[in-house]
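**Student:** I need the structure of the sequence given here:
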Amino acid sequence: MKPWEKMKFESVATRPGQPSRIQQFEQLCGSRLPGDHHHFLVDVNGGRPVPPTASNPDEYPVVAVDWQGRPPQGALDEVIVDYLFNAEDWAGIYEEERSESLTLSGAYREFVQEEPRIARGFIPMGSDPGGSLFLLDVSGKQPGSVWFWARDWFDAGQLEKEPFHNLGYIAPTFSEFISKIRFKTID
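**Tutor:** So this is what the prediction gives:
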C-alpha cells in the first residue's frame, strides 16, 4: 500500500493527475520528479490532507521538522501540512476555485523563477497555512528528500552564502514524508 492511500486529500484539482501535466512541469523545472512523488501526483494530484475517517474538526495534519541544531531550533518543531501542490492547468475549474499558487508550476514560477527565494536544486511542492513551503530536493544536497522552508526566517542576503539558513529536514523520501504526517488537535 502506498502511504498516501492511508488518508484523503481534498482538492478541486483533476483526479487522477494527468501525466502530460507532470511532464510539462518537469520540463519547466529541468528536473525529473522522484518516482514516489510522480506516482502521488498521478494517483492523488495533491490537495489538503484529511484523516481517512471522521474525526475531530480541530485536528490538523502535522509533521516534525529537524532543524539540525540551527535556529529556529525548538521554535518550530512541528508544522501543519496545509496543501500539497498539484500538476494542474485548472481547465474546467470554476474561476473562484482556481489558485495558480496551489500548482507546482505556479509555485515554481513564483519562488524560483520570478523572485528566487529557495536554494538551487529544490522545488516547492506544498505549503503550510502561513506561506512557508515544503520542498523536494530534485538535484541538490539529498535528491528525493523533503525539507521545510520557513518563510519567517528567510533572509534574501543569506541565500547565496547559506542557502539552508531557513531549511529544516523532514524526510529522506516523499513517501516517508507522507508516512510521517499525523493528525492532532492544535491549541
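
**Student:** make it CA atoms for all contacts and neighbour counts henceforth
**Tutor:** OK.

**Student:** quick one: contacts for residue 182?
**Tutor:** Residue 182 sits next to 60-63 when contact means Cα atoms under 8 Å, 6 or more residues apart in numbering.

**Student:** do you know how far it is from residue 43?
**Tutor:** For residue 182, the distance to residue 43 equals 21 Å [Cα to Cα, to the nearest Å].

**Student:** quick check, nearest of the contacts of residue 182 to residue 35?
**Tutor:** Of all the contacts of residue 182, residue 35 sits closest to residue 63, with 21.4 Å by Cα to Cα.

**Student:** Name the single longest helix found in this protein.
**Tutor:** helix 19-29 (DSSP state H).

**Student:** For it, buried residues please.
**Tutor:** The neighbour-count check on helix 19-29 (16 or more other Cα atoms under 10 Å) flags 21-22, 25, 29 as buried.

**Student:** could the residues you listed be laid out in JSON lines, adding distance to residue 171?
**Tutor:** Shown next, in JSON lines, are the buried residues of helix 19-29 (distance: Cα to Cα, whole Å):
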{"residue": "21", "distance to residue 171": "26"}
{"residue": "22", "distance to residue 171": "22"}
{"residue": "25", "distance to residue 171": "23"}
{"residue": "29", "distance to residue 171": "22"}
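
**Student:** this one next, for a side-by-side:
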Amino acid sequence: MKIGMYGGIDNGHVRDRSIDYIAIDQGLAYLAREGIKPIIAIGDFDSLKDKRLLEGVPSLKYRPVKDDTDTALAIKWAIAKGFDEMEITGVMQGRMDHFLAVLCLLEEYRDYRITLYDSKNCIRLLKAGSYDINCQQYHYFSVFAFQDTVLTLKHCDYELDHYFLKRQDPLCVSNQCKDVLHLETTNDILFIQAS
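**Tutor:** You can find the predicted model right below:
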C-alpha cells in the first residue's frame, strides 16, 4: 500500500496525485498549493507559517523538543497504518543535517520502499539483489555503497562487472543510461537518479 508525504522544503509539484498524502509540518502549505488535502498532518509545526491550514485536517502535534524528526514520525505513522511504500517530497535541499537524517531513515527502514523526490532527483535504497531500472525519465544515475559491495552495471555508459565498491568510493557518480539499466549488488546501496 502506497502513500505520499510532503515535507518542509518546497520541492515542486507532487508526482502522483492518485495517492493519499501526509503533510509533514510546512509541507501542509505545499500540499494546499497543489489542492491536496492530506489524510493527516504530522509535526511540531514550528515552520508552518499559516496555522489556519491545520483547520479541518486531522493532525498529530508534537513538541519541538523530541527524539524524532517530523519525517521520522510521519514514516512511523505510515508503517503503523500498514503502508509499505512511501513517496516523499520536500525533504531534499535546505538544511543538510535534516537531509542526512532522512538518508539515515532510508537505511533504518530498508524493508520498506521509500523514495525521495524533488524536481530533479529520485533517491532510494536498493537492497542486495538484481534490478532492471527504467532510466528514461532521468538522464544520470549514481551509486553509493552503505557497506562495501560487489556491483555490476550493464546497459549504461560506464559498465562494471563485479566491481568491489567500497563505502568511501565515489567511482559511480554521474553515470548515464538511456533505457533500462541492469544492476546487481551484494549489499545495500544508495541509488540516485537525476535529470
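
**Student:** Work out the TM-score between the chains.
**Tutor:** The TM-score (TM-score structural alignment, normalised by the length of structure 1) is 0.23; 75 aligned residues with a Cα RMSD of 5.5 Å.

**Student:** thinking again about what came up before, on contacts alone, who are the packing partners of the longest helix of structure 1?
**Tutor:** Helix 19-29 of structure 1 sits against helix 35-43, helix 104-108, with contacts defined as 3 or more Cα pairs under 8 Å, 6 or more residues apart in numbering; DSSP states H and E.

**Student:** Could you tell me the angle between the first one and helix 19-29?
**Tutor:** Yep, that's helix 35-43 of structure 1 we're talking about. Interaxial angle, helix 35-43 of structure 1 versus helix 19-29 (axes from the mean of the first three to the mean of the last three Cα atoms, to 10 degrees): 130 degrees.

**Student:** closest to residue 146 of structure 1 out of the helices and strands packed on helix 19-29 of structure 1?
**Tutor:** In terms of Cα to Cα, the element of the helices and strands packed on helix 19-29 of structure 1 nearest to residue 146 of structure 1 is helix 35-43, at 10.5 Å.

**Student:** Give the next helix or strand downstream of the closest one.
**Tutor:** Counting by DSSP states H and E, the next helix or strand C-terminal to helix 35-43 of structure 1 is strand 48-50.

**Student:** name the helices or strands packed onto whichever helix or strand comes after that following strand?
**Tutor:** Once the chain leaves strand 48-50 of structure 1, the next helix or strand it forms, by DSSP H and E, is strand 59-64. If you count contacts as 3+ Cα pairs under 8 Å, 6+ apart, strand 59-64 of structure 1 packs onto strand 48-50, strand 78-80, helix 174-180, strand 182-185.

**Student:** Quick check: buried residues in the first one?
**Tutor:** Read that as strand 48-50 of structure 1. For strand 48-50 of structure 1, a neighbour-count test (16+ other Cα under 10 Å) marks 48-50 as buried.

**Student:** As a markdown table, those residues with distance to residue 147 of structure 1 would be great.
**Tutor:** Below are these laid out as a markdown table (distance: Cα to Cα, whole Å):
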| residue | distance to residue 147 of structure 1 |
| --- | --- |
| 48 | 18 |
| 49 | 18 |
| 50 | 21 |
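
**Student:** Let me know the closest of the residues you listed to residue 125 of structure 1.
**Tutor:** Distances from residue 125 of structure 1 to the buried residues of strand 48-50 of structure 1, taken as Cα to Cα, are shortest for residue 48 (12.2 Å).

**Student:** so what's the closest one closest to, chain neighbours aside?
**Tutor:** residue 83 (4.4 Å; Cα to Cα, 6 or more residues apart in numbering).

**Student:** Chain neighbours aside, what residue packs nearest to residue 146 of structure 1?
**Tutor:** Nearest residue to residue 146 of structure 1, sequence neighbours excluded (Cα to Cα, 6+ apart): residue 136, at 4.8 Å.
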